[in-house]
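1. Coordinates only, no sequence provided:
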């Protein structure tokens, strides 16, 4: 008789984002005539760029033609997309094609790469942070050390107080919306070099960084290619949340127990996964065309204008607000209520949906997250409702 993974059984019954989604559905059933003003949404609300649509359409047509039909593609992704990524996103950083792996989405990369490591590893994770970091390690019963991300430290994570084998970092951070500065990243690279640790760097929101003094890639820091894996997504900047595509960089320099991590990941994906969609990769390639770059910039500018609107509107209403400068997320201090009670209060009284900070970790208690991915008219209605409270 088979037995189950009891570590999986011990996880919370409802994944945080699913739980919020169900709460909003229940509210809508009870209040069918009420418009929910969703400012907690982490999903995109603008359509994909025309350049992407046309590239996908052309690629689909290719597959309908006997002269250009394609079968299985490379498990690491097509070179045409890797070359665009290197030339545009890693210019002058000396990243090689065999170090880039095209993936089904950043969640796929985050939750699967940890399988390369034994359950004996100690893992350091920021608190608050994206729940997948925690849950994917709880499944393997790894020891987790939490690195508090506090207001008094300007929401820059502090070096682990215990020796950690694997460290998760995200910049700009989700949910605080605050990007990690050069000094913070350098301190973690130095720590990893000294302690022979590995950094898993989530750069899903790198496209939203506007401050030229904030690194967009961890590889801008000396020695990072010896200790850091970087993951990035096309979901937020290019609207690929329904198309699903991302990429991960694993430098050949990284060795774990004399084994090249890049080689081990290649072995892993060849055993567990197949190739990725040619059509979707052609869509992603279009992001790097001149027309695609212009369209993507317009998309990002729209989301950041929405974020600025939320940030200023909340500040004018007397809320203490953080983030929202290099990220589409605004981290807001609650007024006397817990995170979840504030979420409930705003939903019931102002019909505004946010995300309670406590869902991202215990240190997130006392905060809620607002998102610039909401539409402008939704934001304006929400701010107007808040004024009436």
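-> Noted; the coordinates are in hand. Here the structure is a predicted model, which is why all the values come from computation and not from measurement.

2. okay, CA-based contacts and neighbour counts for the rest of this
-> Fine.

3. how much space between the closest residue to residue 246 other than its chain neighbours and residue 243?
-> Take residue 246 and drop its neighbours on the chain: the residue closest to it by C-alpha to C-alpha, 6 or more residues apart in numbering is residue 233, 4.1 Å away. Here the criterion is C-alpha to C-alpha, to the nearest Å. By it, residue 233 lies 11 Å from residue 243.

4. Just say helix, strand or coil for residue 349.
-> Classification of residue 349 by DSSP: H, G, I helix; E, B strand; the rest coil places it in helix.

5. Tell me where the stretch 101-250 of the chain has helices.
-> Per DSSP state H, counting those that start in this stretch, the stretch 101-250 of the chain carries helices over the ranges 106-113, 131-138, 182-195, 235-238.

6. another structure for you, compare them:
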């Protein structure tokens, strides 16, 4: 029985066509016309002035922070409920990530706690040059509240929109919020370039410096000349071709993920103690992953038990992100926590949501969950 993954790549003949065209063009190394076109098309899509395609979302986070001069002695507040890449990129610069807890209904960073921790750090004489809010599972963070906090404290905003391409918060599209934003095109994201990421910004100088650093910081000389430490972070022209095909299909892929969310909503309707995470107000989300939150006392079963039952049918599921402040590598880092992210980690479960899922796979998923209900009852 084949494995059903949370979010496997959704690839069609269109992607194959773009890849073949890229290979036949002779531009098989990093950079090239596909990269240029991909950057422009993505900038147009999200309403950003400048875009720089890189080989990962992590690289995008790292280079923005480096370009802003973030480094040792700096403290950078970020969401605790996120993937490690967010905190890792801050750490690469020598700065210290500061973990901020979540809003219960969305899992995104709590703006009140963010405001309080920045004020506390500054009162202690700490340098806080930037914040990195994260859009969780395809739901944009509260951009309006975060912008007010940033303006109050005079800090830059780097929006980690790795999971939210195609979503919006009011009139603001994911990828266009803040002084800069990043996207990820990892294999499990809403669209993929296999591996890849992008910086988007209205700041031309920032975009130029990120582009410069990403190609080993090579100076414009006939020989190899370097005045700064650079990085080998640029995106392959081949993978940019794949990204262009994926971007052309993005709206359709989002619609399929939204249909899967409705399937789960119908499936769990009336099940005591279970709710679809982020369901309320999700009309502007991209529904990258659909998750449930389970009150085990009411449901009389746990997410671990459902996950184990799905695993028996070779169906992947996964708890929500383990909060960064609980990770052994970051256990001694500063934080402002209330227990919300920890509670979501303990009660939340992400379910298969990819746009590549077809009727055969969704039937297997629903049958497995219904069989679990029957066994448990």
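-> In hand now; what should we look at? Just so it is clear, the structure is predicted and the values come from calculations on it, not from any experiment.

7. that older thread, what sits against the aligned partner of the residue nearest to residue 246 of the first structure in the second structure?
-> Here residue 233 of the first structure is matched to residue 184 in the second structure, going by TM-score structural alignment. Residue 184 of the second structure makes contact with 56-58, 161-163, 192, 195-198 under the criterion C-alpha atoms under 8 Å, 6 or more residues apart in numbering.

8. Try it again at 6 Å.
-> By C-alpha atoms under 6 Å, 6 or more residues apart in numbering, residue 184 of the second structure lies in contact with 57, 162, 197.

9. Which member of these is positioned nearest residue 362 of the second structure?
-> When the contacts of residue 184 of the second structure are ranked by distance to residue 362 of the second structure (C-alpha to C-alpha), residue 162 comes first, at 25.6 Å.

10. mind checking how far the closest one is from residue 139 of the second structure?
-> Distance from residue 162 of the second structure to residue 139 of the second structure, by C-alpha to C-alpha: 11 Å.

11. With residue 185 of the second structure instead?
-> In this view, residue 185 of the second structure and residue 139 of the second structure are 17 Å apart by C-alpha to C-alpha.

12. How is residue 288 of the second structure assigned, secondary-structure-wise?
-> Secondary structure, three-state DSSP: residue 288 of the second structure is coil.

13. Number of residues surrounding it?
-> By the other C-alpha atoms under 10 Å criterion, the neighbourhood of residue 288 of the second structure contains 30 residues.

14. wait, what's in contact with it?
-> Contact analysis of residue 288 of the second structure by C-alpha under 6 Å, 6+ apart lists 137-138, 190.

15. hmm, 7 Å instead?
-> 137-138, 163, 190, 257, 353 (C-alpha atoms under 7 Å, 6 or more residues apart in numbering).

16. would you turn the residues you listed into TSV with neighbour count?
-> Shown next, in TSV, are the contacts of residue 288 of the second structure (neighbours: other C-alpha atoms under 10 Å):
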residue	neighbour count
137	28
138	27
163	28
190	33
257	24
353	27
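
17. Tell me where the stretch 101-250 of the second structure has strands.
-> For the stretch 101-250 of the second structure, strands defined by DSSP state E, counting those that start in this stretch occupy the ranges 130-131, 156-160, 168-169, 172-173, 180-184, 197-201.

18. As TSV, these with distance to residue 216 of the second structure would be great.
-> Converted to TSV, the strands of the stretch 101-250 of the second structure look like this (distance: least, C-alpha to C-alpha, whole Å):
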stretch	distance to residue 216 of the second structure
strand 130-131	24
strand 156-160	23
strand 168-169	34
strand 172-173	31
strand 180-184	20
strand 197-201	17
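
19. Compare residue 185 and residue 139 of the second structure (neighbour count), which wins?
-> Using other C-alpha under 10 Å as the criterion, residue 185 of the second structure and residue 139 rank with residue 139 on top: 31 against 25.

20. Please tell me how far the more buried one sits from residue 311 of the second structure.
-> Note on residue 139 of the second structure: its distance to residue 311 of the second structure, by C-alpha to C-alpha, is 27 Å.

21. tell me which strands and helices the host helix or strand of residue 44 of the second structure is in contact with?
-> For residue 44 of the second structure, the host element (DSSP states H and E) is helix 33-46. Here helix 33-46 of the second structure touches strand 50-54, helix 237-248, going by 3 or more C-alpha pairs under 7 Å, 6 or more residues apart in numbering; DSSP states H and E.

22. average distance between it and the first structure?
-> Helix 33-46 of the second structure differs from its equivalent in the first structure by a mean of 3.7 Å after superposition (mean C-alpha distance after the TM-score superposition for the first structure).

23. how far is that helix from where the chain is centred?
-> 19 Å (C-alpha atoms, centre = their mean, to the nearest Å).

24. Equivalent analysis for stretch 93-108 of the second structure, please.
-> Its chain's C-alpha centre and that of stretch 93-108 of the second structure lie 13 Å apart, by C-alpha atoms, centre = their mean.

25. in the helix holding residue 44 of the second structure, what counts as buried?
-> Residues of helix 33-46 of the second structure classed as buried by neighbour count (16 or more other C-alpha atoms under 10 Å): 34-35, 38-43, 46.

26. which other residues reach that helix?
-> Applying C-alpha under 7 Å, 6+ apart, the contact partners of helix 33-46 of the second structure are 49-53, 173-176, 200, 237, 240-241, 243-244.

27. Name the nearest of those relative to residue 151 of the second structure.
-> Taking C-alpha to C-alpha as the measure, residue 151 of the second structure lies nearest residue 176 of those, at 16.9 Å.

28. so who does the counterpart of residue 372 of the second structure in the first structure touch?
-> Aligned against the first structure by TM-score structural alignment, residue 372 of the second structure finds its counterpart in residue 386. Taking C-alpha under 7 Å, 6+ apart, we find residue 386 of the first structure in contact with residue 350.
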